[in-house]
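S.K.: here is my input; please provide its structure:
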Amino acid sequence: MGLLDEARELSIYTAYNTNVDAIVYLKEETVQGLINEFGAETIQRRMEEYPRQINEPLDFVARLVHALKTGKPMEVPLINEELHMWFDSHFKYDVERMGGQAGIIANLLANLNFRKVLVYTPHLAKKQAAMFVNKPNLFYPVIEDGRLIFKHPYEAYRDGDPVKVNRIFEFRAGMTFKLGSETVTVPFSGRFIVSARFESIRIYTEPGLKPFLPEIGESVDGVILSGYQGIKPRYSDGKDANHYLREAKKDILLLKREKDVKVHLEFASIQNRELRKKVIYNLFPLVDSVGMDESEIAHVLNALGYSKLSDRIFTYNRIEDTVLGGKILIDEMNLEVLQIHTIYYIVYITHADNPLSEEKLRQSLGLATNLAAARASLGEIRSPEDFKVGLSVPYNERGEYVKLRFEEAKRRLRTKEYRVVIIPTRLVKNPVSTVGLGDTISAGAFTSYLALLRRKGEL
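M.R.: This next block holds a predicted model:
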């Protein structure tokens, strides 16, 4: 019985964020058209200002061109609801599909035929509900006559709920365009996400469902929580981030009340440093596992006061700095396991008393990169059979270099009190899509970690 088969025996609860991803595969002429419309000089001036949110179309164009020049995936919040019209008039969406970490993970695990997948999102409009896969193992919690029952999300939608639309602009390495006198060639494939951050979208558990969280926690083998990046510092009704974080803490404690179910938090970039700090200090100490990418660990370390280390990770992206940052994080937050995924490698950092050996942790990461490679190759994983596609994808060309750098890092850093395991990623040369790859890695890693704990009798 393979590790994926063992993981598929598990039941998982995932919450909170779902949205509709409207995807545009960018073409050179589209980018050039935007530059011509707004003017190269105007765009360059706004790029220097580096707007951290999108309030008008020029903010969007400036940050998009910056992302294309660096070839780095980026996400910038859209705060002006009225811009929906501008985007819809300027772009034809190539694909509309499930977005949001909780939604992507729920569909992935349901398609892999996990025993039971419970997904919760506080906003479930008809359009959103239709994005969930039609699988008999996928459920949404509903309270009827004071009792907790489970329905397929499509049978549970509510008229009048808001829909969150994130617009994703996928770009390919090698695209070229002119910015004034400069010819820009995009160095890496990636994506630029315009994420809707509106008043109407909140991250919380409805009051009617909250008392049933202990029952949900008791009925599953693991919990994956995400979407905290959607919390705003304050709202027009007087509520603020502190209110929603207090409620988020209660949710985790309620899920763990009847049994100490393992909880994984999938961290995503939070632009506001104070808000980032609040999420870290409030929630990390309550969960067992955290997943993030290398730019997110740099953001986290910056919020914890390690600004020099954070800058080094941003600037040089060295393995030893990422590992050092990971050691700091699992110590300060007393995490059981931290998983960091980058384009070239995935790493687990745990304390030395973790029940799983380095070899077992390596197996878990292997499953995670295989799943992501399958998703990148196919665009979507629709059945357990699709997993095999990932096995034929080679490890990236920097794989040997990654291993060498890691051995050097281990010699330089004191790692006796830790288990640090790294594997190169399987890298798809021309991915069908890059959306959801980090979520796929984290879901694969966490569920296989749980399966290995269960095999040892530790779950």
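S.K.: okay, CA-based contacts and neighbour counts for the rest of this
M.R.: Fine.
S.K.: not counting sequence-adjacent ones, nearest residue to Glu96?
M.R.: Excluding the flanking residues, the one nearest Glu96 by CA to CA, 6 or more residues apart in numbering is Ala22, at 4.5 Å.
S.K.: tell me, how many residues neighbour that neighbour?
M.R.: 21 (other CA atoms under 10 Å).
S.K.: list the contacts of it.
M.R.: Going by CA atoms under 8 Å, 6 or more residues apart in numbering, Ala22 touches 93-97, 165-168.
S.K.: shouldn't it be within a strand?
M.R.: Yes: using DSSP: H, G, I helix; E, B strand; the rest coil, the assignment for Ala22 is a strand.
S.K.: gap between it and Phe139?
M.R.: 24 Å (CA to CA, to the nearest Å).
S.K.: neighbours of Lys416, how many?
M.R.: Look at Lys416: counted by other CA under 10 Å, it has 10 neighbours.
S.K.: let's verify it: helix, strand, or coil?
M.R.: Under three-state DSSP, Lys416 falls in the coil class.
S.K.: what ranges does the stretch 1-150 of the chain have for its strands?
M.R.: Listed in chain order, the strands of the stretch 1-150 of the chain (DSSP state E, counting those that start in this stretch) span 11-16, 19-25, 74-78, 95-99, 116-120, 138-144, 147-151.
S.K.: and this one, please, so the two structures can be compared:
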Amino acid sequence: MKKGFACCQSPGLRWEPWALTLASHSSEIHTHTHTHTCMCRVNACVDVVLSGVRLLQALGLRPGPGRDHAVLHSRNDLEEAFVHFMGRGAAAERFFSDKEAFQDIAQVASALPAAQHYVGGNAALIGQKFAANTDLKVLLCGPVGPKLHDLLDDNVFVPPESLQEVDEFHLILEYQAGEEWGQLKAPHANRFIFSHDLSNGAMNALEVFVSSLEEFQPDLVVLSGLHMMEGQSTELQRRRLLEVVTSISDIPTGVPVHLELASMTNRELMSSIVHQVLPAVASLGLNEQELLFLSQSASGPHSSLSSWNGVPDVGVVSDILFWILKEHGRSESRASDLTRIHFHTLVYHILATVDGHWANQLAAVAAGARVAATQACATETIDASRVSLRAPQEFVTSRLEVGSRIVLNPREPVVAWHREGVSFHFTPVLVCKDPVRTVGLGDAISAEGLFYSEVHPRS
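M.R.: Next comes the predicted model:
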């Protein structure tokens, strides 16, 4: 008997020719018989979303040579890192070490007329997406201050132990495709995130999560925020990762756990996550930056590649996804729960699953692509005049082996292929030409994909 991952059984979705709209094969999308519960845990905050260029101008900064920084220590570091990633159109997230300097910058940001406040943090954002469906109840275990509490959906419940007097603020510096600052010009719309967030980084919600398991009895657990530990000592990182794995083991058998990754720079921490946490979760969500960094940190395929050159090559992505599931996923000889990876990049998505454990992959990957277009453009349905197709229309499925060469069919753009017990489902994304918001897209994509997925009970 199949069990819906988010207890949602849905008909398949399809793209119209080059995906002007996504439509269901039936007018009935859900077949719920009772309310279901999801538990999202660890990171939650308030996102202050604003123009990155306007904030840096308000801080009196000017564009210079870009340079990445694993940790930001000053306004100058912020300017260099922002220029580095804006010039590549790439998303990134960094920890700001100086509390007072960060608070000063946050005050300037919040005072700008165009600054907006939203629910933030991967766990909270995924929880919000689930809570938009009235048949789902969400328990959020993470640091929740008064501002965030007011922003949360009524279907999101926060245990009293997670409430705190002060909110954790993350600054989301957005930029548009083609936006210029001095000699700098962004090739894609994206965002740069930074914060001085110690509550999420210390994983203070772990104990609340464990104590809430028995009473809430979730049908799905979403874990996120491991990247926030980069601001902590190596000793604390190791201890907390062990506690994460232990807490996952307390989850009843049959309740799937999804791990959502985010931008990281600490290879040792990422390697520990790969070897310790991945085998304990059933599902993984990540983007192209996180995928390549994961491979680099754990000596995976194509790890000598320093960065992506434009659109990530489908064959390279496929090789890394296959390696993760083969080396760290479930097999007859390995006691691992990992059987699903949802990869998302700007122009296409791939859902990779170990055969025999998942169903409804076509609908799941198509739904993730649909929400990427609608949420970025802030529209209920896909508006063909506001989106463009940038995905490769022809590609090979592997760069390490003799893979298949695939040419996309406009009428059947969700393409599937198989490789040694692993199924791949690929779909293009209609990219919003003038995105209203870029932050939170990855979380919305993962949540929507989970919502349409079906998992077989563990045998």
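S.K.: the residue nearest to Glu96 of structure 1 pairs with which position in structure 2?
M.R.: Counting by TM-score structural alignment, Ala22 of structure 1 corresponds to Val48 in structure 2.
S.K.: same question for Glu266 of structure 1.
M.R.: Counting by TM-score structural alignment, Glu266 of structure 1 lines up with Glu260 in structure 2.
S.K.: need the contact list for its match.
M.R.: Counted by CA under 8 Å, 6+ apart, Glu260 of structure 2 has contacts 122, 222-225, 284-286, 443, 446.
S.K.: kindly recompute the last result at 6 Å.
M.R.: 224, 284-285 (CA atoms under 6 Å, 6 or more residues apart in numbering).
S.K.: neighbours of Leu171 of structure 2, how many?
M.R.: 26.
S.K.: if I look at the residue nearest to it when sequence neighbours are not counted, how far off is Val387 of structure 2?
M.R.: If the residues on either side of it in the chain are set aside, Leu171 of structure 2 comes closest to Val48, at 5.0 Å by CA to CA, 6+ apart. Counting by CA to CA, the gap from Val48 of structure 2 to Val387 of structure 2 is 26 Å.
S.K.: just Gly182 of structure 2 next, same as before
M.R.: When Gly182 of structure 2 is compared with Val387 of structure 2 (using CA to CA), they lie 28 Å apart.
S.K.: neighbour count for these two, which is higher?
M.R.: Counting neighbours by other CA under 10 Å for Gly182 of structure 2 and for Val387 shows that Val387 has the greater number, 20 against 8.
S.K.: gap between the closest residue to the more buried one other than its chain neighbours and Ala262 of structure 2?
M.R.: Excluding the flanking residues, the one nearest Val387 of structure 2 by CA to CA, 6+ apart is Cys432, at 4.4 Å. According to CA to CA, Cys432 of structure 2 stands 22 Å off from Ala262 of structure 2.
S.K.: these two: who's more crowded?
M.R.: Neighbours were counted for Cys432 of structure 2 and for Ala262 using other CA under 10 Å; Cys432 has more, 25 against 22.
S.K.: aligned counterpart of that one in structure 1, please.
M.R.: With TM-score structural alignment as the criterion, Cys432 of structure 2 matches Val428.
S.K.: for Ile350 of structure 2, same thing?
M.R.: Matched by TM-score structural alignment, Ile350 of structure 2 corresponds to Val347 in structure 1.
S.K.: where do the helices of the stretch 351-459 of structure 1 begin and end?
M.R.: In the stretch 351-459 of structure 1, the helices defined using DSSP state H, counting those that start in this stretch lie at 358-378, 387-391, 399-412, 437-455.
S.K.: ok, now the stretch 201-350 of structure 1?
M.R.: For the stretch 201-350 of structure 1, the helices defined by DSSP H, counting those that start in this stretch occupy 213-219, 241-255, 273-283, 294-303, 307-316, 319-332.
S.K.: tell me which of those lies nearest to Arg172 of structure 1.
M.R.: helix 294-303 (20.5 Å; CA to CA).
S.K.: average distance between that closest one and structure 2?
M.R.: Taking mean CA distance after the TM-score superposition for structure 1, the mean distance separating helix 294-303 of structure 1 from the aligned residues in structure 2 is 0.8 Å.
S.K.: how about stretch 428-441 of structure 2, which residues are buried there?
M.R.: For stretch 428-441 of structure 2, a neighbour-count test (16 or more other CA atoms under 10 Å) marks 428-433, 435, 437-441 as buried.
S.K.: try stretch 314-334 of structure 1
M.R.: Neighbour-count burial for stretch 314-334 of structure 1 [16+ other CA under 10 Å]: 314, 317-327, 329-330, 333-334.
S.K.: contacts for it?
M.R.: So stretch 314-334 of structure 1 is contacted by 284-285, 409 (CA under 6 Å, 6+ apart).
S.K.: make it 8 Å
M.R.: 281, 284-285, 294-295, 297-298, 301, 309, 312-313, 335-338, 349-351, 402, 405-406, 409-410, 413, 418, 420.
S.K.: give me the buried subset of those.
M.R.: Neighbour-count burial (16+ other CA under 10 Å) is assigned, among those, to 284-285, 294-295, 297-298, 301, 309, 313, 335-338, 349-351, 402, 406, 409-410, 418, 420.
S.K.: out of the helices of the stretch 351-459 of structure 1, the one nearest Leu112 of structure 1 is which?
M.R.: Proximity to Leu112 of structure 1 (CA to CA) singles out helix 387-391 among those, at 8.7 Å.
S.K.: closest one to Asp88 of structure 1 among the strands of the stretch 1-150 of structure 1?
M.R.: Nearest of those to Asp88 of structure 1, taken as CA to CA: strand 19-25 at 10.1 Å.
S.K.: which ones are touching Ala376 of structure 1?
M.R.: Taking CA under 8 Å, 6+ apart, we find Ala376 of structure 1 in contact with 428, 431-434, 437.
S.K.: same thing but at 6 Å, please
M.R.: 431-433.
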